[in-house]
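Undergrad: give me a 3D structure for the following:
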Amino acid sequence: MTVGYANASIYTPQGIIERGLLLVDDDGTIASIGDTEMAVSPDVEIRDASGLLLVPGFIDVHIHGGNGFSVMAAELEHLDGISRFHAAHGTTAFLATTTTAPLDRIVHALESAGSAVGRGRLGGAELAGIHLEGPYIDEKRRGAQSKDDIRPPDGREIEQLLAASNGQIRLVTLAPEVDGGLKAVRQLNGLGITVSAGHSDATYAEVVEAVGCGLRHTTHHFNGMSPLHHREPGLAGAGLLLDELTCELICDGIHVHPAVVKLLFDTKGPLNVCMITDAVTCAGLPDGDYGEVTMNDGQIYLKDGSSLAGSSLTMGQALRNAIAFTGYALEEILPSLTLVPARQVGLLDSKGTLEAGKDADFVLLDPKALQVMQTVVRGKTVYRRESDE
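TA: You can find the predicted model right below:
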């Protein structure tokens, strides 16, 4: 049965349609978008969304976990828990993100996630692919990544990891300056996989060379990378200056100062900023100690205090933060959570914007506080905020 969401303010690539009507076909795709006066069949089930904003679903290409669940647990139960937790905060699709670990642990995580990719496999946000973060990184910029398991890229090992994932790796974070780094960039780029520079101590010149080999993305910009210096721009400066690079951003006000968030948006523009959470297992849980990390007031550090260790951020909060930090309007920030991540990992044909024929992935927001009221994935409601929450 076709379902219609009526009387919402609908955010489309062509602009905002006030008192709009979005029709969802029974196959989970968007049938059409127009105003409430649009002629519809009498058998369409109309759902009133008066007073709400209907925006594209958020796409998070960098999630390690949440609500006690972890990608590296390599279990469907954990992936489903991650999916449901992040759906409650507006995420409709995500990439399960691995960490630097022994090869067998990475392989198991890839096998688990690779088998769960696709429509209807999980109960919340759709698992749309995998982000391989490490182990091909620079020890100097490892942050919370395992020092003992860092190693240089190897072409045959990369093939092994791709096979373990069932071909579902869409994004790879590596340090292009390490031995074999540029060769890996070329290899992955040739396979249509987006390559991101992260946990990298690359110089500006080394980043320029990597861009020539196919580098197109930076991982959690400003964090885990060579900083901007007036005599050596490093990876941080290269991301700001090179048009070929889209920059990930953890917009929690902890990883990146609010003023620097504004600097990134003002310099790159929202169409070249990719908002992420980098959420880890304890995101959504109370403050406390969790294995090798401790969380206090939402800030997650290694227990020795030497490094931040992921975030407790959600995409809904990232949206609200970005608007507060930059002064940009909702419609200006939205692409950084929707269109940009979809484009960067090859999902734009089916996700990232509200258009007829695309997946019916969208979020209904309260217009005052921009709280997530309902999350819809391929036409199915996977989260609804209760009135007494």
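
Undergrad: from here on, contacts and neighbour counts on C-alpha atoms
TA: OK.

Undergrad: Val340 reaches Leu271, doesn't it?
TA: Yes: between Val340 and Leu271 there is a contact at 6.1 Å, judged by CA atoms under 8 Å.

Undergrad: more neighbours, the two?
TA: Val340 (25 against 20; other CA atoms under 10 Å).

Undergrad: distance of the more buried one relative to Cys247?
TA: Taking CA to CA, to the nearest Å as the measure, Val340 falls 10 Å from Cys247.

Undergrad: joint contacts of these two?
TA: 272-274 (CA atoms under 8 Å, 6 or more residues apart in numbering).

Undergrad: helices of the chain, start to end?
TA: Along the chain, counting by DSSP state H, helices occupy 76-87, 103-116, 155-164, 181-190, 204-213, 234-241, 258-268, 315-326, 330-333, 339-344.

Undergrad: dump the ones you listed into TSV; add distance to Ala6 as well.
TA: Below are the helices of the chain laid out as TSV (distance: least, CA to CA, whole Å):
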stretch	distance to Ala6
helix 76-87	22
helix 103-116	33
helix 155-164	43
helix 181-190	43
helix 204-213	45
helix 234-241	41
helix 258-268	33
helix 315-326	23
helix 330-333	20
helix 339-344	23
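
Undergrad: one more, for comparison:
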Amino acid sequence: MAAARAVALHRSHGTTSLMASLVTDTIDRLAEQVAALAPLVEAGELVGVHLEGPWLSDLHCGAHDPMLLRDPDIADIDRVLDAGEGTVAMVTLAVERPGGLEAVAHLAARGVIAAPGHSDAGYEIAKEAVAAGASVATHLFNAERPMHHRVPGLIPALLESPSVAIELIADGVHVHPVMLRHAITCAPTRYVLVTDAMAAAGAPDGDYRLGPLRVRVQDSVARLDPGGAIAGSTLTLDRAVRFLVEQVGVPVPEAVRAATLVPAETIGRADLGRLAPGARADLVALGEDLQVRAVMRGGRWVVPPC
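TA: All right, here's what the predicted structure looks like:
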């Protein structure tokens, strides 16, 4: 199964807990895909499933099929959530679409993270979404209304909200180091490193698929073919940590915290992301160059020490 291969690849790079993301598709297909992934969640191979679409902005769809985008509908949302029998952990949505704020409140009530993203929301609507229960900013800066000094938009609204975890893709392609530094300065204890990785992570350049769309990877950068929009990444989390340290100037303990403790707390997993009594025995050994030297998961070596 492709999902199991992806888990193994990222685990070898030090990601001992992984959330699967599904891109925009029909409600029928999403329900099928969530049901197919549910056994991996139940077995502990995945910590949950993230739905990135189809409730996204037409103006900021990125690498999502614009023909499949739709307004949030509680019945559609519940159908996909129910298909996963509790394994859907997070939903990214454009909160400004009709029904968006109601969907945020409904997701929060069901214990699912509601995450503004791929959105054209203004400042005020973004703040309303936070008040309704939105708690994660999906890959901040990417595929959303940019900041403007007279029309601030959702980015500053999310950065200034202490209850919102801030996702950042630190690969040197998605976000300039200066903007990464800006976000970290605004939210120093609540930013989360994510990969937004697609199937080409750890694989050579070439042609791939992202949901129903074709993707070409060249020089390790994934873009739609045709179209050219950035289509996820080929990033692994160890590279993201190195990029933060080497290119953004973040201290090693802080960069590691953004890849371990903060994401674990964001999804409510006190047993992950820390070395403490009662936590799962996960350990990643890094060399002085921050390259992965060994990986332990649940007390067993995934990558044995040399």
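
Undergrad: coming back round to it: what's the closest of the helices of the first structure to His62 of the first structure?
TA: helix 339-344 (9.8 Å; CA to CA).

Undergrad: tell me, that closest one lands on which residues of the second structure?
TA: Helix 339-344 of the first structure corresponds to residues 261-266 in the second structure, going by TM-score structural alignment.

Undergrad: off-centre distance for that stretch?
TA: In terms of CA atoms, centre = their mean, to the nearest Å, the centre of stretch 261-266 of the second structure is found 12 Å from the chain centre.

Undergrad: that one vs the first structure - mean distance after superposition?
TA: Following the fit onto the first structure, the mean deviation recorded for stretch 261-266 of the second structure is 1.1 Å by mean CA distance after the TM-score superposition for the first structure.

Undergrad: spatially nearest residue to the residue sitting nearest the centre point of the first structure (excluding sequence neighbours)?
TA: By CA atoms, centre = their mean, the first structure has its centre lying nearest to Asp60, at 1.9 Å. Computed as CA to CA, 6 or more residues apart in numbering, the closest residue to Asp60 of the first structure that is not its neighbour in sequence is Phe94, at 4.7 Å.

Undergrad: got the contact list for that neighbour?
TA: 59-63, 125-129.

Undergrad: so what corresponds to Leu40 of the second structure in the first structure?
TA: Checking TM-score structural alignment: Leu40 of the second structure goes with Ala116.

Undergrad: correction: Val164 of the second structure
TA: By TM-score structural alignment, Val164 of the second structure lines up with Leu245.

Undergrad: same thing with Ile113 of the second structure?
TA: Ile113 of the second structure maps onto Thr194 in the first structure, by TM-score structural alignment.

Undergrad: neighbours of the closest residue to that match other than its chain neighbours, how many?
TA: Distances taken as CA to CA, 6+ apart put Leu171 closest to Thr194 of the first structure, at 4.8 Å, once the chain neighbours are dropped. Residues contacting Leu171 of the first structure under the criterion other CA under 10 Å number 26.

Undergrad: correct me, but Leu171 of the first structure touches Gly198?
TA: No: counting by CA under 8 Å, Gly198 is not a contact partner of Leu171 of the first structure; they are 11.6 Å apart.

Undergrad: select from the shared contacts of Val340 and Cys247 of the first structure the one having the most neighbours.
TA: Cys274 (30 neighbours).

Undergrad: need the counterpart of it in the second structure.
TA: Using TM-score structural alignment, Cys274 of the first structure sits opposite Val192 in the second structure.

Undergrad: contact partners for its match?
TA: So Val192 of the second structure contacts 165-168, 258-259, 262-263 (CA under 8 Å, 6+ apart).

Undergrad: what do we get in the first structure for Gln218 of the second structure?
TA: Gln218 of the second structure maps onto Asn296 in the first structure, by TM-score structural alignment.

Undergrad: please report how far the closest residue in space to that match that isn't next to it in sequence lies from Ala144 of the first structure.
TA: Nearest non-adjacent residue to Asn296 of the first structure, counting by CA to CA, 6+ apart: Asp287, 5.1 Å away. Here Asp287 of the first structure is placed at a distance of 19 Å from Ala144 of the first structure (CA to CA).

Undergrad: settle it for me: which of those two has more neighbours?
TA: Using other CA under 10 Å as the criterion, Asp287 of the first structure and Ala144 rank with Ala144 on top: 19 against 15.

Undergrad: for the stretch 1-150 of the first structure, just list every one of the strands.
TA: 3-12, 15-24, 30-35, 45-48, 53-56, 58-63, 65-66, 69-70, 91-97, 126-133 (DSSP state E, counting those that start in this stretch).

Undergrad: dump the ones you listed into TSV; add distance to Ile300 of the first structure as well.
TA: Compiled in TSV, those are given as follows (distance: least, CA to CA, whole Å):
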stretch	distance to Ile300 of the first structure
strand 3-12	34
strand 15-24	38
strand 30-35	39
strand 45-48	40
strand 53-56	29
strand 58-63	15
strand 65-66	12
strand 69-70	15
strand 91-97	17
strand 126-133	18
